[in-house]
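A.B. asks: give me a 3D structure for the following:
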Amino acid sequence: MSAKTVTIESKDYVFNTLKEAQRYYDAIVKELYNAQLTLTTGQDFEDLKWIYTTYCNYTKQNVELLKESDIVGFKGISTVQQKGGQYIPTECAAVIFSDGTEEEFFTDKAIKEIASQQNPR
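C.D. replies: Predicted structure coming up:
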């Protein structure tokens, strides 16, 4: 089984492996969470916006609600996920829309789906 590359088109960059891409964006989300910052501009913002919209288009999730211009920011939040019957606190991103609503966004899950679409078997 060969490693899946991931191309982030918003910055025209190819990560050599899925894990490399996931670690890179996970670090950004953790930094946003730890610093309690909201990301509204810059390359990381454009990357996260591209990842979120691409994921939504691939999975047909929230597509009817989504206009790229509606995304105004990303921030790190704490949520609880169920894994193996246990509830585990974890950090993830929140997408902030122009109407003030927010939605949880797991970059790991989105990048995994993008890698699968970019590297079909």
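A.B. asks: use CA for all of it now, contacts and neighbours both
C.D. replies: OK.
A.B. asks: which parts of this structure are helices?
C.D. replies: 18-35, 43-59, 107-118 (DSSP state H).
A.B. asks: quick one: neighbours of F15, just the number.
C.D. replies: When neighbours are defined as other CA atoms under 10 Å, F15 has 15 of them.
A.B. asks: now it: how far from E9?
C.D. replies: According to CA to CA, to the nearest Å, F15 stands 11 Å off from E9.
A.B. asks: of the helices of the chain, which approaches C92 most closely?
C.D. replies: Each of these has some distance to C92 by CA to CA; the shortest is helix 18-35, at 6.4 Å.
A.B. asks: contacting residues for A93?
C.D. replies: By CA atoms under 8 Å, 6 or more residues apart in numbering, the residues touching A93 are 29, 74-77, 104-107.
A.B. asks: give me the most central residue, the chain.
C.D. replies: T107 (3.0 Å; CA atoms, centre = their mean).
A.B. asks: touching, that residue and Y25? I think so.
C.D. replies: Yes. Using CA atoms under 8 Å, T107 is in contact with Y25, at 6.7 Å.
A.B. asks: please give the structure of this sequence too, so both can be compared:
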Amino acid sequence: MVAKKMAGKKVKLDSRPTLFSTQGDAQNHYNQIAQNIYEFKTIIHSGQNFEELKEIFIKYCQYSNYESGKFANLEIIGFKGVQTVRENYGQHVTTICFAVIFSNQQEQEFSVRKAIKAIADYQKSNQQ
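C.D. replies: This next block holds a predicted model:
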């Protein structure tokens, strides 16, 4: 008997012209962007990456109730890479994540891994 390989969850963003064939591909893509903007101390204020990250953050908030309503009246003006300490299986590890920057200059860190997972799960359950 040959075991069938389970298909990965695809991820489609309205702001991105191409589909990610797997959730992991999307996570790796955006993790690399976070790493790059952290290393070069840049902030993304416009362009394709800005539009995609904005969509990811908004959908993450909608699909997972992450910070639901807390930022509803604030405009997203940028994204930057930040270093943070997270707990992983009881160990504290340093990682790079995104911080969304709002019009009032408030910043909110978020995990692109969790955001992409929430989007992929939602899309799979709604067969988008």
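A.B. asks: would you pull the TM-score for this pair?
C.D. replies: TM-score of the superposed chains, computed with TM-score structural alignment, normalised by the length of the first structure, equals 0.93; 121 aligned residues with a CA RMSD of 1.5 Å.
A.B. asks: can you find the partner of the residue nearest to the centre of the first structure in the second structure?
C.D. replies: Taking TM-score structural alignment, T107 of the first structure has V112 as its aligned residue in the second structure.
A.B. asks: rewinding a little: may I see the helices of the first structure arranged in JSON lines, with distance to I96 of the first structure as well?
C.D. replies: JSON lines is the format used below for the helices of the first structure (distance: least, CA to CA, whole Å):
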{"stretch": "helix 18-35", "distance to I96 of the first structure": "13"}
{"stretch": "helix 43-59", "distance to I96 of the first structure": "10"}
{"stretch": "helix 107-118", "distance to I96 of the first structure": "15"}
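A.B. asks: so which of those comes closest to S2 of the first structure?
C.D. replies: Per CA to CA, nearest to S2 of the first structure of the helices of the first structure: helix 18-35, 10.9 Å.
A.B. asks: so the closest one versus helix 107-118, what angle?
C.D. replies: 150 degrees (axes from the mean of the first three to the mean of the last three CA atoms, to 10 degrees).
A.B. asks: helix 18-35 of the first structure corresponds to what range in the second structure?
C.D. replies: Using TM-score structural alignment, helix 18-35 of the first structure pairs with 23-40 in the second structure.
A.B. asks: do stretch 81-98 of the first structure as well
C.D. replies: Going by TM-score structural alignment: stretch 81-98 of the first structure matches residues 86-103.
A.B. asks: wait, which of the helices of the first structure is closest to T90 of the first structure?
C.D. replies: Per CA to CA, nearest to T90 of the first structure of the helices of the first structure: helix 18-35, 9.8 Å.
A.B. asks: mean per-residue distance, the closest one to the second structure?
C.D. replies: Taking mean CA distance after the TM-score superposition for the first structure, the mean distance separating helix 18-35 of the first structure from the aligned residues in the second structure is 0.6 Å.
A.B. asks: and which of the contacts of A93 of the first structure is nearest to Q61 of the first structure?
C.D. replies: F105 (11.7 Å).
A.B. asks: quick one, what contacts the closest one?
C.D. replies: 52, 92-95.
A.B. asks: then V63 of the first structure?
C.D. replies: Counting by CA under 8 Å, 6+ apart, V63 of the first structure has contacts 56-57.
A.B. asks: same thing but 10 Å
C.D. replies: 53-57 (CA atoms under 10 Å, 6 or more residues apart in numbering).
A.B. asks: so N36 of the second structure makes contact with I44?
C.D. replies: No. Judged on CA atoms under 10 Å, N36 of the second structure makes no contact with I44 at a distance of 11.0 Å.
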